[in-house]
Structure formats: structure tokens, C-alpha cells
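Have a look; sequence and predicted model below, questions after that.
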Amino acid sequence: MTFVTSRHILDTVIHKAAQPPWGTYHEQRGLGLSRNTAHAIAALVEGLSKDSFGRVIEPNEQIAEKTPPLDHEDGMVYGLCRLLSGMDSRFHVWCVTFDHDFIDHAKTFERAHCIRVVPPGEFVSHHQKQMVAAMRSASRALGMTS
């Protein structure tokens, strides 16, 4: 599995990690971490991308898409997904989010068949099933029984 992110997402991670945890609205609340810790989290995400043979998409490579119905932030994420899905027809693009409005809107988009916008639990469950199936197949190929 290759992990790709964008500079916009990394900047958002830093902002939300360092943003104070209090605020009138949900969008105004972050984790309240130090700037150094916030940057370390973004560096971890960037490192995961590079270690998995992915990369960081820079701002000049993408635009916000589907705004409206998506807001600018979700539009930037979806724009990255569309960019990736157009690079190679063999790519399976997953966008993992807790944002149920984003998930619902994405089901109506023209590339819904090649860009899967899902909650974290569905992503993990799908890949766990794939791993179990692969292990069973390998066991059968090696003549092992389960």
C-alpha cells in the first residue's frame, strides 16, 4: 500500500495539532499541542508517505474540487484523490475520514467507483479481510491447512 498526502493536508495537521482545544465551534478547536510536536506529527505523516513509496503533492499540483457541495478543505482532499485516480487506472484511491457529510457527497460524484471515501473502521475492516484472504491463499499454496 502506498500512502500519498499533500502539503495542504500536512499544513492542516500542523494547524489543528497546535490549535488550542477550546473554542465556540468544533472547527475552532484543536489538540493544543506545542508547535514542535505539531511539526513532528506532520513529519511522521510525511515520512510514512515517503517510506511507502508515496510522496507529498505540492500546492501547485492540485486544486479544490466539488466546492460546493464540499467546503474548501474537503474539496482540497477530494482534488488530491481525483489527481491520484487519474494518474494510473490501476490505482485504488482511498480517502479515510470521520466526516459523514463528505462521505455522503462523495457517493454521488462521477468517480465514486474509483475513489472510495470511507470512515476509518471500514478502511481497516476491508484491509483486514484482504490480509486474511491472502494468508489463507498462501497457506493453501504451501499445502498448509487451517
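All right, it came through fine.

From here on, just use CA atoms for contacts and neighbour counts.
OK.

so the residue nearest to Val117 when sequence neighbours are not counted, which of the three states?
Nearest residue to Val117 in three dimensions, chain neighbours excluded: Cys95, at 4.6 Å (CA to CA, 6 or more residues apart in numbering). Under the three-state scheme (DSSP: H, G, I helix; E, B strand; the rest coil), Cys95 adopts strand.

Pretty sure Cys95 sits against Val118.
Yes: counting by CA atoms under 8 Å, Val118 is a contact partner of Cys95 at 6.3 Å.

Give me the more crowded residue out of those two.
Val118 (20 against 17; other CA atoms under 10 Å).

I figured the more buried one hits Trp94, correct?
Yes: in this structure, Val118 is within contact of Trp94 by CA under 8 Å, at 7.5 Å.

show me the contacts for Asp11.
Ala42 (CA atoms under 8 Å, 6 or more residues apart in numbering).

any idea which helix or strand carries it?
helix 7-18 (DSSP states H and E).

So which bits of that helix are buried?
Arg7, His8, Ile9, Leu10, Val13, Ile14, His15, Lys16, Ala17, Ala18 (16 or more other CA atoms under 10 Å).

Distance from it to the middle of the chain?
13 Å (CA atoms, centre = their mean, to the nearest Å).

show me what contacts the residue nearest to Val117?
Contact partners of Cys95, counting by CA under 8 Å, 6+ apart, are Tyr78, Cys81, Ile115, Arg116, Val117, Val118.

mind listing which of the residues you listed are in strands?
Ile115, Arg116, Val117, Val118 (DSSP state E).

biggest separation within the residues you listed, which pair?
Across the ones in strands among the contacts of Cys95, the longest distance by CA to CA is 9.5 Å; it joins Ile115 and Val118.

The structure to be compared is supplied as follows:
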Amino acid sequence: MMEGHRHLVVFDVNVYLDAAFLTGAPFSWESFDAIAASSAQAPVPHPRGDYDSLRAIATCQSGTFAGLETVEVFTNDHIEDMVHSKAQHPLVPAPGSDLKGLGWNRSDADALLEGFVWEVGNRSSGGCVPTDVPDGNPPLDHEDGMVYGACKYLAGEDPLATVYCVTRDRAFLEAAELGKLSGHTRVLHPAQFVGLVRAARANLGVRRMRPGGPASQ
């Protein structure tokens, strides 16, 4: 892709919750960065999928995809509300309930939203899209459709950008693999996204080493 190309990323709710589960409450960037550093050399995919979620988010912190290509992380109100809500759901669902989450208190859930989810967007020059209109449901359920709707909005705002939805939801990934969703967005597992970014950065490094290659950024 040409230099200056935009890569716009929407992380599903489960990706943020995976990272939060690993860091523990209250969320801290020190814990996040330490886990990212310690798992940086681990294979892709990681033996534990939640580590791939954390690594996928970590690849976006700089706002640089590869070279002059940018990566920007976006949410919508639905994603933010669900992360905040599910962080407070119990680790073990109550009898007759399917509500399962991190078991955090309200204060820690607030800090997770404001200090992590919002900050990921800020660091990458992304943000929160100003609409909550679902797309792709069915076959997606309402929650996944709301996530995919954020992707559709971004694709419409910049048709030249590449939009990604990064999720560990099997039904979401399967719907995309079977071609049941509109093609405005690449739906990837966190491990696939990590591998994609690493390959782009490695390829850039190889090209820079060649005579006449692009200058170092």
C-alpha cells in the first residue's frame, strides 16, 4: 500500500476485556506494557488467545502501522458501554444468568474505560464514531452488529482507508469467512491482526536495507 495509507481499527468488546483480565484491577499501563514486552517474542498465535488480544492493542499504541502508514483505533458508544458493563459482571454467572465478566467494581470499571479504552484511541489519534447503527445483523447478533456498524461508518467516511474489525468471537469470524457480511471491513482474529502488522513492519525493514530502498523514518 502507498505511504500515508490509513488503517482504521475497531476492537470488539472481548478484545478489551481480554487485555483487562490479564492486567487485573485496577488497570494500569505499567502492567499492560510489561505483559506486552514479556510476550513480544512468543509465537503467533499465542497459546493463550487473550495474550493475542493484548498484543493486538499494543501494536496500535504508536499510531504507526508501518513506515508512514498510520493506524487509528476507534470505538462507538455501544462498545464503550459494553466494556464498562461487562467489566462489572461477575466472573461466575449467577444461577440462571448468562452475565459473565471480570467481576470488577464500578470504580475500576470507570478507570478501565477512561484510562484504557479512551486512551488507546487518543494515543493512536482515533476516537469514538458519532453513530450507533448496526450492520450485518443477521447473521450477526445485535451486539456484534453494533460493532460492525462502527466499521461501516468508518469505511464510509474514508473509502480509501483499510478498516479492520478485530474480534475473538467465533460466530463473527465465521460469518466473515463464509462471505455473509458486506465487504467494507476485514474481520480478523487478534492473532491474524498481530501477524499482519508484524509482516508489514518486517517487510518495510527489508526494503530499507536494499539499495535504493525507502529512507529510515
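Okay, I see it. What you are looking at is a predicted structure, and each value in this text was computed from that prediction instead of being measured.

between the ones in strands among the contacts of Cys95 of the first structure, which has the most around it?
Highest neighbour count within those: Val117, with 25 neighbours (other CA under 10 Å).

Quick one: map that residue onto the second structure.
Superposed on the second structure with TM-score structural alignment, Val117 of the first structure falls opposite Val187.

quick one: the strands in the first structure?
Applying DSSP E to the first structure gives strands spanning 5-6, 56-57, 93-96, 115-118.

nearest to Leu33 of the first structure, of those?
Leu33 of the first structure lies closest to strand 5-6 among the strands of the first structure, at 21.5 Å (CA to CA).

what's the mean distance for the closest one versus the second structure?
Strand 5-6 of the first structure, aligned to the second structure and superposed, deviates on average by 1.0 Å (mean CA distance after the TM-score superposition for the first structure).

For Tyr25 of the first structure, find the nearest of the strands of the first structure.
strand 93-96 (22.7 Å).

That closest one vs the second structure, mean deviation?
Mean for strand 93-96 of the first structure is 0.7 Å (mean CA distance after the TM-score superposition for the first structure).

From what I see, Asp52 of the second structure and Pro190 are in contact.
Yes: using CA under 8 Å, Asp52 of the second structure is in contact with Pro190, at 5.4 Å.

list residues touching both of the two?
Counting by CA under 8 Å, 6+ apart, nothing touches both Asp52 of the second structure and Pro190.

Which one, of the strands of the first structure, ends up nearest to Ser34 of the first structure?
Using CA to CA, these put strand 5-6 closest to Ser34 of the first structure, at 22.0 Å.

Onto which residues of the second structure does the closest one map?
Against the second structure, strand 5-6 of the first structure falls on residues 75-76 (TM-score structural alignment).

Need the residues that contact the matching stretch.
Under CA under 8 Å, 6+ apart, the answer for stretch 75-76 of the second structure is Val10, Phe11, Gly121, Gly127, Cys128, Val129, Pro130, Thr131, Asp132, Val147, Ala150.

which residues in the first structure form helices?
7-18, 35-51, 72-87, 100-106, 120-141 (DSSP state H).

Same list, those, but as CSV with distance to Glu27 of the first structure please.
Formatted as CSV, the helices of the first structure follow (distance: least, CA to CA, whole Å):
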stretch, distance to Glu27 of the first structure
helix 7-18, 9
helix 35-51, 17
helix 72-87, 11
helix 100-106, 15
helix 120-141, 20
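
Looking at these, which is nearest to Gln28 of the first structure?
helix 7-18 (8.7 Å).

what's the angle between the closest one and helix 72-87?
If you take axes from the mean of the first three to the mean of the last three CA atoms, to 10 degrees, helix 7-18 of the first structure sits at 140 degrees to helix 72-87.

mind checking how far Glu114 of the second structure is from Asn122 of the second structure?
Applying CA to CA, to the nearest Å, the value for Glu114 of the second structure to Asn122 of the second structure is 11 Å.

mind checking how far the equivalent of the residue nearest to Val117 of the first structure over in the second structure is from Thr75 of the second structure?
Aligned counterpart of Cys95 of the first structure in the second structure: Cys165 (TM-score structural alignment). For Cys165 of the second structure, the distance to Thr75 of the second structure (CA to CA) stands at 11 Å.

Ser38 of the second structure now?
Ser38 of the second structure is 27 Å from Thr75 of the second structure, by CA to CA.

Tell me which of the two has more neighbours.
Thr75 (25 against 9).

In JSON lines, list the strands of the first structure along with distance to Arg29 of the first structure.
Formatted as JSON lines, the strands of the first structure follow (distance: least, CA to CA, whole Å):
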{"stretch": "strand 5-6", "distance to Arg29 of the first structure": "22"}
{"stretch": "strand 56-57", "distance to Arg29 of the first structure": "26"}
{"stretch": "strand 93-96", "distance to Arg29 of the first structure": "21"}
{"stretch": "strand 115-118", "distance to Arg29 of the first structure": "23"}
